[in-house]
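K.L.:
From the sequence below, what's the structure:
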Amino acid sequence: MVSHGFSAIRYETEVKTNGLSSVLMAKCQGCHQKFKFETSPQLLNNRNKSKHYDVNVRAVWGSMATRGGLAHLNESLATLNSPGMSQQTYTTIEQEIGNMWGEVVEEDLLKAGAEERKIAMEKGQFHEGVPCITVICDGGGVKEHTNIHTMRLEGYANSKGTLPTQHVCYKNWDESSQAMESNIILEGFLKAET
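P.N.:
Predicted coordinates:
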């Protein structure tokens, strides 16, 4: 509300920050009542009842999607004169997003597998009584899926002659990226019945 050229609400102080979000204190110029407000809404994760600020989740999600990592995110934020995010906040949100992505991918793969099985059965395509499909590997469908944060963490520890700290490690492939696709498909089919 603006009255006589000045704002009825006056900013007092920043109470706390959490990554890109802040809790601010303001004061009504009329009644002098003080109140706090958050610059971003909080999201509730129903799985583990954790709360994260929406802006932080979006920043980590974007960082994961572009494979930038925390250092890259904080460097970008610094150029915008914006506060950065702590390692603990980033890692917690990153793990929750990773778990969610894993569940969604697994669900999609199961649906796709069931659909392929149904199509094979409708076409009468069986091998020893088991519905079968044709799989073509061209080597172009898979890129290296090594988590950049994990590479940096392990590389730093190795350079210091120590073991990396406890972390969720996504590095599970040491051969060429061209060999990855056919290996994934073979491993999947070998485990298909279980």
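
K.L.:
Every contact and neighbour count from this point should use C-alpha atoms.
P.N.:
Noted.

K.L.:
Show me how far the longest strand anywhere in the chain is from its chain's centre.
P.N.:
Secondary structure assigned by DSSP state E gives strand 9-18 as the longest strand of the chain. Centre-to-centre, strand 9-18 and its host chain are 29 Å apart (C-alpha atoms, centre = their mean, to the nearest Å).

K.L.:
Packing partners of the following helix or strand past that strand?
P.N.:
Going down the chain from strand 9-18, the next helix or strand is strand 21-28, by DSSP states H and E. Strand 21-28 sits against strand 9-18, strand 34-38, with contacts defined as 3 or more C-alpha pairs under 8 Å, 6 or more residues apart in numbering; DSSP states H and E.

K.L.:
wait, which of these is closest to Q125?
P.N.:
For the helices and strands packed on strand 21-28, the distance to Q125 is smallest for strand 9-18, at 56.3 Å, taking C-alpha to C-alpha.

K.L.:
other SSEs contacting the closest one?
P.N.:
Going by 3+ C-alpha pairs under 8 Å, 6+ apart, strand 9-18 lies up against strand 21-28.

K.L.:
Another for comparison:
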Amino acid sequence: MDLKLDDDLDNDLDIRNSEQDGNENFTTTAMTMDHDLNYDLDNENTATTSAMNKTSVKDYRKSNKSRIHLSRRRIKYKGCIKRKDKKKNSVSKNNRDVEEIFNNSTETLTTNDHEEISHEDSSLNIREELEEGIEEERVTIEANQEYRMEGQRIVAIQDFINSLKLLGDHNKDMACTLSNMIVQKEIRNGLESTLIFKCNMCNKVKSIQTNNTANETSVIGIMNIGSGYSHLEQLTSAMDIPCMSNATYQKIQNRVCDSWEEAALESMIEAGQEEKRLAIENGDVTDNGIPYITVVCDGSWAKRSYRTNYNSLSGAAAIVGYRTRKVLHLGVKNKFCLVCKKNENHDSIPEHKCYKNFTGSSSSMESFIIAEGFQQSLNTHGLIYRFMIADGDSSVFKTLLDLRPYASHSIKIEKIECKNHLLRNYRNKLRDLFQNTNLPIILRRKVKVGTLFVR
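P.N.:
As a prediction, this is how the structure comes out:
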């Protein structure tokens, strides 16, 4: 029995010694495997690694420590694989060749203590060279990557074709063509775009412009139909065209309004000179040698009054020459400013272009503008507006009589009633009669039938 127990003890000691030897072998092997996983992502199953797996992993799984080390190895392996997947997207074929050279060089290294140090130094050097190659290749890819454009653009077709022809002949010595030009970026300014091209052979950079008038023409068009930025944005969105910003629209709108105002003033001055010439030719001159003419006056509001509700915030009026049918004076009056309204409860109002220029009643806007035009006629055109053709509104004529703009020249303004307005006013009076319930029904019916013929 003693001999048998001794034999059993000897066997246990041998097993424990073999397990310790296996643990020591696996520790060295695991360190080498972890090192390879950090620096060699594409060749985990190389000959050296597979040989280590075969010789050590089976023995090491017998103990609890081996399972802990294996779990750590798996976690580290998964993290390496994730980093590997991210790098694969940016590494090109040339870098993969460098990685293969790196893998082949690491396979020749052994796992003893002296050779592990040389393996780490050589691996770091190779890894640095590999990363430098990756960065150089990444810069090359970004430089040669073509910019992707979306949507549609407004193009001046003939100018764009001519620019493409010049772009295709940018370097005849190297036989570069239009197909070698790669779009690098787009510089948008509202509805106008500048495209930057770079040749992938000679590296020359060229630019062409889609158009140079789309911003102003679009703003002018949207203003002519009485709309604003929101309608322009909806239109371009439906056409899949990138729209300009609201700030850009406002800048262009202000510039267009200033240009329109200058052009209108020049046109009115020319019309006044023409009216003056025709008056002199016709002998319509005062005793002081100042020509006088006949003008047509009328006004309107931004909101319909229906003859009862005169509360429009904006109104306009014009004076037109009777002979030339051209505008001699134009005025606009506003009772509201958005910026002033928003900041009326604040201590200070920000600097802005205020359009509020009238504080009276809406019904007096027309008479005020026309009276202003009569007062400026001598200074602006050198003319006297002696006869005025207008509607039946008596407030305008009364304002002119009270103002007496030509009193120094002993000229009294005379009014000529417009036939169209006379007929309309007469019909309105008849309509008021047959709508009056205080009158007999028979009389009201006859007046209503007769009103149908007054048109």
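
K.L.:
picking that back up, including distance to V105 of the first structure, could the helices and strands packed on strand 21-28 of the first structure go into CSV?
P.N.:
Formatted as CSV, these follow (distance: least, C-alpha to C-alpha, whole Å):
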stretch, distance to V105 of the first structure
strand 9-18, 30
strand 34-38, 33
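
K.L.:
right, and these - which one's nearest A114 of the first structure?
P.N.:
Nearest to A114 of the first structure, of all these, is strand 9-18, at 43.5 Å by C-alpha to C-alpha.

K.L.:
contacts for that closest one?
P.N.:
For strand 9-18 of the first structure, contacts defined as C-alpha atoms under 8 Å, 6 or more residues apart in numbering pick out 1, 22-29, 53, 85.

K.L.:
If we go by neighbour counts, what in it is buried?
P.N.:
I9 (16 or more other C-alpha atoms under 10 Å).

K.L.:
just to revisit the earlier point, for A192 of the first structure, find the nearest of the helices and strands packed on strand 21-28 of the first structure.
P.N.:
Go through those one by one with C-alpha to C-alpha and the one that ends up closest to A192 of the first structure is strand 9-18, at 44.3 Å.

K.L.:
Next, the angle strand 34-38 makes with the closest one.
P.N.:
Computed by axes from the mean of the first three to the mean of the last three C-alpha atoms, to 10 degrees, the angle separating strand 9-18 of the first structure from strand 34-38 equals 50 degrees.

K.L.:
can you give me the helices for the first structure?
P.N.:
54-65, 69-79, 87-123, 148-160, 177-190 (DSSP state H).

K.L.:
quick one, which of those helices is packed in tightest?
P.N.:
Comparing the helices of the first structure by mean neighbour count (mean count of other C-alpha atoms under 10 Å), helix 54-65 comes out on top with a mean of 17.

K.L.:
Run through the neighbouring helices and strands of that helix.
P.N.:
Counting by 3+ C-alpha pairs under 8 Å, 6+ apart, helix 54-65 of the first structure packs on helix 69-79, helix 87-123.

K.L.:
Take those helices and write them to a markdown table, including distance to G155 of the first structure.
P.N.:
A markdown table is the format used below for those (distance: least, C-alpha to C-alpha, whole Å):
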| stretch | distance to G155 of the first structure |
| --- | --- |
| helix 69-79 | 15 |
| helix 87-123 | 17 |
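
K.L.:
still on that earlier bit, identify whichever of the helices and strands packed on strand 21-28 of the first structure lies nearest to Q95 of the first structure.
P.N.:
Q95 of the first structure lies closest to strand 9-18 among those, at 17.5 Å (C-alpha to C-alpha).

K.L.:
List the buried residues in the helix or strand where K165 of the second structure lies.
P.N.:
K165 of the second structure is located in helix 157-168, with elements delineated by DSSP H and E. Buried residues in helix 157-168 of the second structure, counting neighbours by 16+ other C-alpha under 10 Å, are found at 167-168.

K.L.:
again, but for stretch 192-212 of the second structure
P.N.:
Residues of stretch 192-212 of the second structure classed as buried under the neighbour-count rule (16+ other C-alpha under 10 Å) are 192-200, 205-211.

K.L.:
Can you tell me the number of residues neighbouring D121 of the second structure?
P.N.:
Applying other C-alpha atoms under 10 Å, we find 11 residues neighbouring D121 of the second structure.

K.L.:
Leaving out chain neighbours, which residue sits closest to the residue nearest the centre of the second structure?
P.N.:
Nearest residue to the geometric centre of the second structure (C-alpha atoms, centre = their mean): M244, 3.3 Å. Leaving aside its chain neighbours, M244 of the second structure sits nearest to G190 (3.8 Å; criterion: C-alpha to C-alpha, 6 or more residues apart in numbering).

K.L.:
The first structure: which residue goes with the one you found?
P.N.:
Alignment note (TM-score structural alignment): G190 of the second structure maps to G19 of the first structure.
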